[in-house]
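Show me how the following folds:
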Amino acid sequence: MLQLTEAEYRKRFDGFNITDCSILKKNHYYFISRDITESEKAGPTAEATVTKRMSWFIPNQQEGDRLKHMRFAGYGTLEIGPSFAGEERMLCVSVEGLVTATGGGEPSEDEDAIPKSINGPRRGAIRRLRTVGENLYVVGGSHTVCVRKGKNNWESLCLNLPTPTAADANDVDRSDNMAFTDIDGFSAEDLYVIAGAGRVWHFNGEKWSAVAFPSNMDVYSICCAGDGYVYIGAQSGSVFRGRDNEWTLLVREMLTLPFKDIVWHAGKVWLTSDYGLWNLIDGKLVEADLPSSDIKVCAGNLSVRDGEMLMAGTHGAAVHDGKEWKLIFHRLQFP
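Take a look at the predicted model:
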């Protein structure tokens, strides 16, 4: 049975909101969640006071063993993503670069923090994890880009990206324009990263080049899709499509929230925010065809691997196998 029982929900998710999700492999689903009560009390500079959990759900195991979690206290924002660089592990990385590895039949363990220096691998705060092929990439502030090469082994890809100056650090706009929010790629030799007000960079396997992007809209999410195009989610739900230095504003929207995740799955581009799930059909943004409101309210985060797409957010989680949706849980099932 894929759906959680009430006892499972109460033990692992009750009182917590999901903020990230990821798939390690088929039927191995991972989630990051935050304590709701603590988050309501914490201000924007007190994220470390909010307890987090990394939960994992393996539905084909016996009830009692199939859903577990780890507790994180004193950590800032957490992001997760899988690595297959000589391993099969789910990595949880904090905004400060603290690293925990789990899954793959090995014990969970804290690793060394990602080293911080002007040359990388970490220059600033961690903002995003993304797996391209077998490689797990990490991006963040001050033009941080690195790739995991194994346990406690992070290779800097900061390379020729401009080094932040004191003036950059003291200017909010300049700092934002150097804070990478997402990364994706067609291969290790064809990567794109985005930041701030329309800042896009391309990596060819040797060096980074600034992309001639036609807008200064704030950009939030990116997808190197199976149709050969790159899709970039900008402010208010606008979407750009292109590659290299040729870009088109495909969709101009005035939504309340930008898209947090954009992925390619089952031959389509999927886009999500806390307010819903959409597809791009013939260049137009269309609300996804979902079987019920129970699935729709699970919007917020997307992850794709092994033919599955996991969607999880404030109100629950669901998975799409390429043909149909299956609910994992919906918070209002358990009032």
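
Going by C-alpha atoms from here, please, whenever you check contacts or count neighbours.
Will do.

Next up, the contacts around the residue nearest to residue 198 when sequence neighbours are not counted.
Closest residue to residue 198 apart from its sequence neighbours, by Cα to Cα, 6 or more residues apart in numbering: residue 216 at 4.5 Å. By Cα atoms under 8 Å, 6 or more residues apart in numbering, the contact set of residue 216 is 197, 198, 199.

and what of residue 334?
residue 6.

and the gap between it and residue 274?
Per Cα to Cα, to the nearest Å, residue 334 is found 20 Å from residue 274.

In what element of secondary structure is the residue nearest to residue 198 found?
Under the criterion DSSP states H and E, no helix or strand holds residue 216.

go on, the one 4 residues further on?
Counting by DSSP H and E, the secondary-structure element that holds residue 220 is strand 219-224.

can you give me the angle whichever helix or strand comes after that strand makes with strand 219-224?
Proceeding N to C from strand 219-224, the next assigned helix or strand is strand 230-234, under DSSP H and E. Angle between the axes of strand 230-234 and strand 219-224 is 160 degrees (criterion: axes from the mean of the first three to the mean of the last three Cα atoms, to 10 degrees).

Could you name the helices and strands sitting against strand 230-234?
strand 219-224, strand 239-243 (3 or more Cα pairs under 8 Å, 6 or more residues apart in numbering; DSSP states H and E).

Give the buried residues for stretch 115-135.
Buried residues in stretch 115-135, defined by neighbour count with 16 or more other Cα atoms under 10 Å: 115, 119-132, 134-135.

Then stretch 23-43?
Within stretch 23-43, the residues that count as buried by 16+ other Cα under 10 Å are 23-25, 27-36, 38-39.

For my notes, confirm residue 175 occurs in a helix.
Yes - looking at residue 175 with DSSP: H, G, I helix; E, B strand; the rest coil, it is inside a helix.

Count the residues that sit near it.
Counted by other Cα atoms under 10 Å, the residues lying close to residue 175 total 20.

how about this one, so we can line them up?
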Amino acid sequence: MQKYPSKDGGQKCHAGQNAEYWTRIITSAYKELILAPFLDKERWVEVFEGFVIVDLAIQEKGVLKICARKDIPQREASLMFDADIPTRIIGLFTEFPAGDNCGFQELEGMTLPVVGVSRAPFSHPTGLVASKNRNGDVWPRGNGNGPMEHIAPGMSPFPEKLKCIEGTTYSVGACRCIYKRVEAGKWVPFQDGFPTVEPSTNLGFRDLDAFSPSDMYAVGGHGDVWHYDGTQWRQMGFPSNVQLATVTCAGDGNVYISGEGGSLWVGEKSTWKSIYQGTSSIHWNDVLWFQNRLWLSSDYQFRQWHRNKLIPVEHEGKIVPIAGHMDAFDGLLAIASLDSVMSFDGQKWTDLVSPYID
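The predicted structure follows:
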């Protein structure tokens, strides 16, 4: 187990403070759908016990990268800086035998971390954990570890998400901060066309997606929607000034944007239509296109958009009992709650990680 020593202050926060009630309900429903989990008890105790999952990404076929944090009681956590909460980047290897299918590295000083991956043009796929701090610290893990990278030293890039699109990894952050990883340890601004303005919560970004490197969308802030045409970013019109959370360039040729309350819009460029008016108290964490459908996940819900309505995700007539953060790549969808991970290959669901409760 390795650690790195750098620390950076951040807001006080508890990694497991959201969705604890719903996690208990989801956990109790697990065994109705799927029997024994892929990860055995000994390895679960070593890697996951006492930690809560905050994000995941599919690195490549058979390899998931999971970010987990120490589960600290809320009262104790309220007296800490978020950077003081221990963070683990976990590798889960679904094609390895039991006992050798999961490992982790523990990190210090990560503030509100998110996890992503790096693929081609690099020689080997790699997991990445990024910190919302002044430098945008990023720790690579897989086919070698480290050294620490910095997205934008002293510029407070505050990555909300790491998105890997056609092999290029992008850091998407507040105040229209977008950077792309062009080589190991080197991130460059990807901001041609953005005006210089004072930082404001009205400005994005929280998500980015693309049909191609010359047809990209970034969203966030209050109705802040931008399109990249291969040369520069241009602001698009949007019919609402609510907070925006995700953007998805879908396989049906449409662009889907989600926002405040879990609402949905569909369209392109500056033409958008509201298709769902949500009433949730939280945003969707991830909205993905998989198997010719739109899949949506939040801390409390896991849904599909089907025939102009949101429906629960079901398998063989039963609701799939999980919600949280989601990723899809190479014919696989994976989703993680605070203490569980499941995957779907288009035919069957697999329980990869779930808690062993004596």
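
Just the TM-score for the two chains, thanks.
Taking TM-score structural alignment, normalised by the length of the first structure as the basis, the two superposed chains have a TM-score of 0.89; 319 aligned residues with a Cα RMSD of 2.0 Å.

hmm, back to that, so which of the contacts of residue 216 of the first structure are in strands?
With strands defined by DSSP state E, the entries of the contacts of residue 216 of the first structure inside them are residue 199.

among the contacts of residue 216 of the first structure, who's most crowded?
Of those, with other Cα under 10 Å as the count, residue 199 tops at 23 neighbours.

Tell me which residue of the second structure lines up with it.
Alignment note: residue 199 of the first structure maps to residue 224 in the second structure; criterion TM-score structural alignment.

re earlier: alignment lookup: the residue nearest to residue 198 of the first structure to the second structure.
That one, residue 216 of the first structure, aligns with residue 241 by TM-score structural alignment.

One more: residue 14 of the first structure?
Under TM-score structural alignment, residue 14 of the first structure pairs with residue 49 in the second structure.

ok, its match - contacts?
Here residue 49 of the second structure is in contact with residue 355 (Cα under 8 Å, 6+ apart).

Tell me roughly how far the lengthiest strand in the first structure lies from the second structure on average.
In the first structure, taking DSSP E as the definition, the longest strand is strand 16-25. With mean Cα distance after the TM-score superposition for the first structure, strand 16-25 of the first structure departs from the second structure by a mean of 0.7 Å once superposed.

Determine the set of other helices and strands touching that strand.
strand 28-35, strand 78-83, strand 301-305, strand 308-313.

Can I get these in JSON lines including distance to residue 163 of the first structure?
Shown next, in JSON lines, are these (distance: least, Cα to Cα, whole Å):
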{"stretch": "strand 28-35", "distance to residue 163 of the first structure": "32"}
{"stretch": "strand 78-83", "distance to residue 163 of the first structure": "24"}
{"stretch": "strand 301-305", "distance to residue 163 of the first structure": "31"}
{"stretch": "strand 308-313", "distance to residue 163 of the first structure": "35"}
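
hang on, the earlier thing: which two of the buried residues of stretch 23-43 of the first structure have the greatest separation?
25 and 38 (31.9 Å; Cα to Cα).

and the longest strand of the first structure with strand 28-35, angle?
Strand 16-25 of the first structure and strand 28-35 are oriented at 160 degrees to each other (the same axes, to 10 degrees).

Any chance you could list what contacts strand 16-25 of the first structure?
29-36, 79-82, 88-90, 103, 300-306, 310-316.

thinking again about what came up before, return the subset of the buried residues of stretch 115-135 of the first structure lying in helices.
Among those, no member falls in helices (DSSP state H).

Which ones among these lie within strands?
Among those, the members falling in strands (DSSP E) are 126, 127, 128, 129, 130, 131, 132, 135.

what's the closest of those residues to residue 96 of the first structure?
Nearest to residue 96 of the first structure among those, with distances taken as Cα to Cα, is residue 126, at 6.5 Å.

quick one, what contacts the match of residue 199 of the first structure?
By Cα under 8 Å, 6+ apart, the contact list for residue 224 of the second structure reads 202, 203, 204, 205, 235, 236, 238, 241, 244.

Wait, the third one touches residue 226, no?
No - contact criterion Cα atoms under 8 Å: residue 204 of the second structure and residue 226 do not qualify, at 9.2 Å.

overlap in contacts of these two?
218, 219.

What's the match for residue 191 of the second structure in the first structure?
Alignment note (TM-score structural alignment): residue 191 of the second structure maps to residue 158 of the first structure.

How many neighbouring residues does its match have?
Neighbours of residue 158 of the first structure using other Cα under 10 Å come to 22.
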